[in-house]
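[1] The following block contains a protein sequence and its predicted model.
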Amino acid sequence: MQDWLRDNPQVKTIRVAAADLNGQARGKRIPARFAGKIVSDGTRFPLSVMNLDIWGEDIENSPLVFETGDADGMLYPTERGFLPMPWLEAPTALLPIWMYRENGQPFEGDPRHALAAVLARYKAAGLTPVVATELEFYMIDDSGKDIRVPVSPRSGKRRPGADTLALRALDAFDKFFTDLYDGCEAMDIDADTAISEAGLGQFEINLLHDDDAMKIADDTWLFKMLTRGLSRKHGFAASFMAKPYEDQAGNGMHMHFSVLDAEGRNVFDDGGPRGTDALRHAVAGCLAAMPGSMLLFAPHANSYDRLTPGAHAPTGVCWAYENRTASIRIPSGNPKARRIEHRVAGGDINPYLMMAAVLGAALDGIERKLTPPEPITGNAYRLDLPQLPTTWIAAIDAFEHSAEIARIFPAGLISNLVLTKRQELHYMEELSPEEVLELYLDTV
């Protein structure tokens, strides 16, 4: 890590940051000349910093605050090392960190450690998940009273409507996307295809699959940070908010994954389109955990505005082959790449918690040899299916009492997140729709 700083003498300041339960970056600014101490000795935050609400406030009645004297934890660099922050004017580096207790044990309230624990279970079973993510976001001019699509730097005009898979929509913001891909390369984020989506000023970028699931979670967190930062540098907002426009499509975050055995074989591949028993066991695990996981797939008040029938956001618990109305889709194509696409989550998720929930549920299904219901055919919105929680409070309750969630996450994290979301729920009721939009627009 010190070599990176020596090779980049233009960097004068460092940000050290960890992801809290809401996926917010919490950290410090440090002169670069003192960075060596952080690398060797770490830094300290109160444990409670990983468990703040969306406004950055302490959680009332949290066992991490007054009850335990608001004690410190130790934060050490992750394996990611230093990364440039191209959205800032001055040359600056980000050093991702994660939290441990004073005795050296991972802090169970850190979402990155929650994913690490799930991945350790895969390793112990001789398995390796291969993961990719697809992120949707809106580019928004929020300089006036009402939000709208930004003016194109090329034409000086606003795009009048949605334009799915239109090159002209991408070309209208070519400078932004060029800077975004350059930023991804500099930060070692493997960004692949970009497309224009169904919403007004909506786009999607795919992050390439990798057999290091933690890197993909890091990439997803960092990509959101990069995209939001660069958009402001270009004079507009980029929003991963689940539903910024009432009458436009919501932002999703689809996750694709397969699983390799110790010899590197895809355990979902049976040589044909159907897939193996292991694939069906993984699907069954994901379906069983889906209602309890909803708080992680839809973590905010606005998240539930996206979950409406017929809007390409799943509302029923089901799976299908090559069917985008289902909550779990098995894509067609080369059997060697047979995989599961989990389609429930919104763009406003914490990627560490979301991926831990999906991968933990899939492993649970594989280990317990769970059997899924028959795959659906046709339009899922017209079928009589078990329904996902459709309100924030119902999702909080389901998460708190889910046996499947208790097998994936430590009790302390579950309790902390429930306290956080109940506090947010309480104070959110005081906000107008305009204030909710302002809160979430380029926060989540």
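    Arrived safely.

[2] contacts and neighbour counts: CA atoms only from here.
    Noted.

[3] what are the ranges of the strands in the stretch 301-444 of the chain?
    Secondary structure of the stretch 301-444 of the chain, counting by DSSP state E, counting those that start in this stretch: strands at 319-321, 328-330, 340-342.

[4] who touches the second one?
    Outside of strand 328-330, the residues that reach it under the criterion CA atoms under 8 Å, 6 or more residues apart in numbering are 283, 318-323, 338-344.

[5] ok, second structure coming up, stack it against the first:
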Amino acid sequence: MRPKSGLRLNKTSILSINDLLQFDEFLDEVYAQCKKLDIPADAALAENGCGQFEINLLHVDDPLKAADDAILFKQVVKAVAARRKLTATFMAKPFGLQSGNGFHVHCSLLDKDGNNVFDDGSDEGSDILRHAVAGLLKTMSDCTLLFAPHVNSYRRFTPGTLAPNNVSWGYENRTAAVRIPGGDSKARRIEHRVSGADANPYLVCSAVLAGMLYGIENKLEAPEPINSITYDEAELKTLPLDWLSAIRKFESSDVIDSLFPSEMIELLIAVKKQEAKRFAQQVTNLEYLTYLQDV
């Protein structure tokens, strides 16, 4: 519902200034609360989904603070929305026919002198950048459970929606799982696009950093970047595209054991198996409508 006009949202309006104006009081309060909590909230824009907005958080040099900021930001948005009799959600796919909610992580690495080690002055970036990309691609399928932790998470991986569903990378390619943004080489960085907004920021940041380190330490070589729409590249390896497959991949992975503590791995597997079992026992209304009288 548009707060000012009272009309129900009924279409997508990506980059719409009017949609921002309809929600300006809500957004102003979000920014005010973020300022109080030292959350570096930056530009807001209307996204591709109906009633979907994106607010970027500025870079910080501490991954733990970045995760703290993401958690606090979600709480701020939900609280401000509730106070205005609105509902804010960070579900990965709240509406089946609308765009899902992503959690894109941008990261670069600085040396002890503050220099960006991904930057070699070129548009392609340094060897270290490509090693980091290779590590992310190598560990991506094994870590999918961290990027997509819930049953609803996998509804987001729909081809053609700019949510990646394969192991891929490219320069300025928004259909790839790993994108290298253009611009000033001093800001050369990696954008990891797999996670949904429902993911745990601490686990996502840990998985991204661990994957990059894995590639750098082992000097892994990245494949050729993809410049085309990745959904059309049949030879690309797909991510686990359902919850149970992701749980099994995480549990059977040899790489995961080298990235995370054993206690964390065992606990996460146990929790997700229990959660998946609970969901599997629920019969949906759609099943009743489809099968109750016709089978």
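    Looks like it came in fine. This is a predicted model, so every value here is computed, not measured.

[6] Can you select the buried ones from the contacts of strand 328-330 of the first structure in ChimeraX?
    Entered in ChimeraX, the line below selects the buried ones among the contacts of strand 328-330 of the first structure, by 16 or more other CA atoms under 10 Å:
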select :283,318,319,320,321,323,338,339,340,341,342,343,344
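
[7] so can I have JSON lines of the contacts of strand 328-330 of the first structure showing distance to Pro386 of the first structure?
    Listed next are the contacts of strand 328-330 of the first structure as JSON lines, based on distance: CA to CA, whole Å:
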{"residue": "Val283", "distance to Pro386 of the first structure": "15"}
{"residue": "Cys318", "distance to Pro386 of the first structure": "8"}
{"residue": "Trp319", "distance to Pro386 of the first structure": "12"}
{"residue": "Ala320", "distance to Pro386 of the first structure": "15"}
{"residue": "Tyr321", "distance to Pro386 of the first structure": "18"}
{"residue": "Glu322", "distance to Pro386 of the first structure": "20"}
{"residue": "Asn323", "distance to Pro386 of the first structure": "17"}
{"residue": "Arg338", "distance to Pro386 of the first structure": "26"}
{"residue": "Arg339", "distance to Pro386 of the first structure": "23"}
{"residue": "Ile340", "distance to Pro386 of the first structure": "20"}
{"residue": "Glu341", "distance to Pro386 of the first structure": "19"}
{"residue": "His342", "distance to Pro386 of the first structure": "17"}
{"residue": "Arg343", "distance to Pro386 of the first structure": "16"}
{"residue": "Val344", "distance to Pro386 of the first structure": "14"}
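
[8] Helices of the stretch 1-150 of the first structure, start to end?
    Remark: helices assigned in the stretch 1-150 of the first structure by DSSP state H, counting those that start in this stretch are 2-7, 35-41, 111-124.

[9] so can I have TSV of these showing distance to Tyr100 of the first structure and mean neighbour count?
    Output for the helices of the stretch 1-150 of the first structure, formatted as TSV (distance: least, CA to CA, whole Å; neighbours: other CA atoms under 10 Å):
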stretch	distance to Tyr100 of the first structure	mean neighbour count
helix 2-7	22	12
helix 35-41	12	15
helix 111-124	9	20
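
[10] I'd like to know which of those helices lies nearest to Gly156 of the first structure.
    The closest of the helices of the stretch 1-150 of the first structure to Gly156 of the first structure is helix 2-7. By CA to CA, the value is 40.1 Å.

[11] one step back: any chance of the strands of the stretch 301-444 of the first structure in TSV with distance to Ala362 of the first structure as columns?
    Formatted as TSV, those follow (distance: least, CA to CA, whole Å):
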stretch	distance to Ala362 of the first structure
strand 319-321	13
strand 328-330	12
strand 340-342	10
